[in-house]
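Chemist: quick check, what structure comes out for this input:
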Amino acid sequence: MEFFADRAEAGELLAERLQDAHDPVILALPRGGVAVAVPIARKLDAVLDVLVTRKIGYPPTPELGVGAIAEGGEPVLDLALLHRLGMTPEDVADVVERERGELARRVRAYRGDRPLPVLEGREVIVADDGLATGGTARAALRAVRGAGPAKLTLAVPVGAGETVESLREEADEVVVLLTPVDFRAVGQWYDHFDQLSDADVLRLLGRD
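Modeler: Here you go, the predicted structure:
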């Protein structure tokens, strides 16, 4: 069974699969995706920044994601799941607004007043540390697609096979190193999978 020592090693391995990228912009999904993206950006000598996303949780059980939102994009809701839960998009409107506020706070924390790099006409690689349901990655890809990139790639070390396949509809290319049959959680495929703080993100970006 294959495992990654940590996110940095996973990023190094991903970078080897991305060397044909032409002058890309790397957008990392905080927080864990930043640790994966740093070695990719270093290897490709690429611009690196964050693309902030927020999960939209099911109100009675916020840990259950019913959608996500990324900066510059609209909320992406799992309408089939909402239907099974007996809910409509209007039922999570308050959650969406709350997450918009937290998203804006994190953008200020990570980037200050600087805008995202120009993405139109560029090759863009969206990086994260893994894919479970893929909700935040889907929201991120749709937000980036709206900015008009020349090519949009999703790069992750590990992901659930069904999720990876569903996201091929959103990206021009999906680069993934492992799609284990017995996937249960992203963290199980790393020897070290510490939770990162905002301070960790800023340190990794050289903005502390």
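Chemist: CA atoms for contacts and neighbours, from now on please.
Modeler: OK.
Chemist: does residue 10 count as helix, strand or coil?
Modeler: Following DSSP: H, G, I helix; E, B strand; the rest coil, residue 10 is assigned to helix.
Chemist: list the contacts for it?
Modeler: 4, 36, 157 (C-alpha atoms under 8 Å, 6 or more residues apart in numbering).
Chemist: now these as CSV including distance to residue 163 and neighbour count?
Modeler: Below are these laid out as CSV (distance: C-alpha to C-alpha, whole Å; neighbours: other C-alpha atoms under 10 Å):
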residue, distance to residue 163, neighbour count
4, 20, 19
36, 19, 29
157, 13, 28
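Chemist: secondary structure element for residue 15?
Modeler: Taking DSSP states H and E as the definition, residue 15 sits inside helix 7-17.
Chemist: please point out which parts of that helix sit buried.
Modeler: By 16 or more other C-alpha atoms under 10 Å, the buried positions in helix 7-17 come out as 7-15.
Chemist: sorry, back to before: so which of the contacts of residue 10 is the closest to residue 49?
Modeler: Taking C-alpha to C-alpha as the measure, residue 49 lies nearest residue 36 of the contacts of residue 10, at 12.2 Å.
Chemist: and residue 97, how many neighbours does it have?
Modeler: 13 (other C-alpha atoms under 10 Å).
Chemist: one more, please, to line up against the first structure:
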Amino acid sequence: MHALFADRPSAGHALAEYLTGYADRDDVIVLALPRGGVPVAFEVAQRLGVELDVFLVRKLGAPGHAELAMGALAGGGTLVRNDQVIHGLGIEEEMIAQAVDAERRELARREGAYRVSRTAADVTGRVVLLIDDGMATGATMRAAVDAIRRRGPAHMVVAVPVASEQACRQMRLVADGVVCLNTPSTFFSVGQYYADFSQTTDEEVRELLRRAVITK
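Modeler: Reported below is the predicted structural model:
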């Protein structure tokens, strides 16, 4: 199977072309899901000339199947469960609770690592473009949508370079708009559609946030 994108920045360039209607608007903010969504979102924010921030959310990997999401945890404690995976694998509540505790600690660590002196952007009454590098099950994005919705945005658009057809359908039920550039009929993982899908580091996230502040 051939890659659709060379890397995350190139995916961001492609995604930005479909979001130009939001360019140069003070009421628009791009929120990236760290870490992999940040290089994609940075390119979109730069192309549109709008503010960039991160929104922290963590996938809850199923025991023995780390890439398979049994749910996701977002900032503020929002938890989304994937009951199909939980019941299908017979995952016990104790295992779920352990995963939630571990990811809550990681969320707190990343909050300190990425924010430093930055405070979270206020999304009340604004148009939010919520971006990641892709969606497989959509559980992580769903947790983010649910958590952000509680903060009172005027409009929320989920935008990704590649996603499963099922994830895109699910997002259309909860977001105000959905942009999925590619929805391959056979979908196993987001990484298979990138030539370079190397891990984005905490330092790269901090650097892109710093550059976004300087160049905006």
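Chemist: give me the TM-score for this pair.
Modeler: Superposed pair, TM-score by TM-score structural alignment, normalised by the length of structure 1: 0.91. Supporting alignment: 207 aligned residues with a C-alpha RMSD of 1.8 Å.
Chemist: and the helix holding residue 15 of structure 1 against structure 2, how far off on average?
Modeler: Here helix 7-17 of structure 1, set against structure 2 after superposition, deviates by a mean of 1.2 Å using mean C-alpha distance after the TM-score superposition for structure 1.
Chemist: tell me which helix or strand comes right after that helix.
Modeler: strand 25-28.
Chemist: just the element for the equivalent of residue 143 of structure 2 over in structure 1, please.
Modeler: Here residue 143 of structure 2 is matched to residue 139 in structure 1, going by TM-score structural alignment. Per DSSP H and E, residue 139 of structure 1 falls inside helix 135-145.
Chemist: what packs against that helix?
Modeler: Helix 135-145 of structure 1 makes packing contacts with strand 53-58, strand 61-70, strand 76-77, strand 151-158 when contacts are defined by 3 or more C-alpha pairs under 8 Å, 6 or more residues apart in numbering; DSSP states H and E.
Chemist: closest one to residue 179 of structure 1 among those strands?
Modeler: Per C-alpha to C-alpha, nearest to residue 179 of structure 1 of those: strand 151-158, 5.8 Å.
Chemist: average offset of that closest one relative to structure 2?
Modeler: Looks like 0.4 Å for strand 151-158 of structure 1 (mean C-alpha distance after the TM-score superposition for structure 1).
Chemist: outside of the next helix or strand after that strand, which residues touch it?
Modeler: Heading C-terminal from strand 151-158 of structure 1, the first helix or strand you meet, by DSSP H and E, is helix 161-167. The contact list for helix 161-167 of structure 1 (C-alpha under 8 Å, 6+ apart) reads 131-134, 138, 174, 179-181.
Chemist: neighbours around the residue mapped onto residue 162 of structure 1 from structure 2, how many?
Modeler: Counting by TM-score structural alignment, residue 162 of structure 1 corresponds to residue 166 in structure 2. Neighbourhood size, residue 166 of structure 2 [other C-alpha under 10 Å]: 15.
Chemist: ok so, going back, show me which of the contacts of helix 161-167 of structure 1 are buried.
Modeler: Burial by neighbour count, judged by 16+ other C-alpha under 10 Å, picks out 131-134, 138, 174, 179 from these.
Chemist: farthest pair in the residues you listed?
Modeler: So, these by C-alpha to C-alpha: farthest apart are 138 and 179, at 17.5 Å.
Chemist: what's near enough to touch residue 183 of structure 1?
Modeler: Listed by C-alpha under 8 Å, 6+ apart, the contact set of residue 183 of structure 1 reads 159-160.
Chemist: alignment lookup: it to structure 2.
Modeler: Match for residue 183 of structure 1 (TM-score structural alignment): residue 187.
Chemist: same deal with residue 97 of structure 1?
Modeler: Residue 97 of structure 1 maps onto residue 101 in structure 2, by TM-score structural alignment.
Chemist: host element of that match?
Modeler: Following DSSP H and E, one finds residue 101 of structure 2 within helix 93-115.
Chemist: elements contacting that helix?
Modeler: Counting contacts by 3+ C-alpha pairs under 8 Å, 6+ apart, helix 93-115 of structure 2 packs against strand 57-62, strand 65-74, helix 202-215.
Chemist: quick one: these as JSON lines, columns for mean neighbour count too.
Modeler: Converted to JSON lines, those look like this (neighbours: other C-alpha atoms under 10 Å):
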{"stretch": "strand 57-62", "mean neighbour count": "24"}
{"stretch": "strand 65-74", "mean neighbour count": "21"}
{"stretch": "helix 202-215", "mean neighbour count": "15"}
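Chemist: out of these, nearest to residue 48 of structure 2?
Modeler: Evaluated with C-alpha to C-alpha, these place helix 202-215 nearest to residue 48 of structure 2, the distance being 11.8 Å.
Chemist: now that closest one and helix 93-115, what's the angle there?
Modeler: Going by axes from the mean of the first three to the mean of the last three C-alpha atoms, to 10 degrees, helix 202-215 of structure 2 is angled at 40 degrees with respect to helix 93-115.
Chemist: and helix 202-215 of structure 2, what other elements does it pack with?
Modeler: helix 37-48, strand 51-54, helix 93-115.
Chemist: which residues of structure 1 does the first one align to?
Modeler: Correspondence between helix 37-48 of structure 2 and structure 1 is established over residues 33-44, with TM-score structural alignment as the criterion.
Chemist: that stretch vs structure 2, mean deviation?
Modeler: Counting by mean C-alpha distance after the TM-score superposition for structure 1, stretch 33-44 of structure 1 comes out at 0.7 Å.
Chemist: buried stuff in that stretch?
Modeler: Under the neighbour-count criterion of 16+ other C-alpha under 10 Å, stretch 33-44 of structure 1 has 33-41, 43-44 buried.
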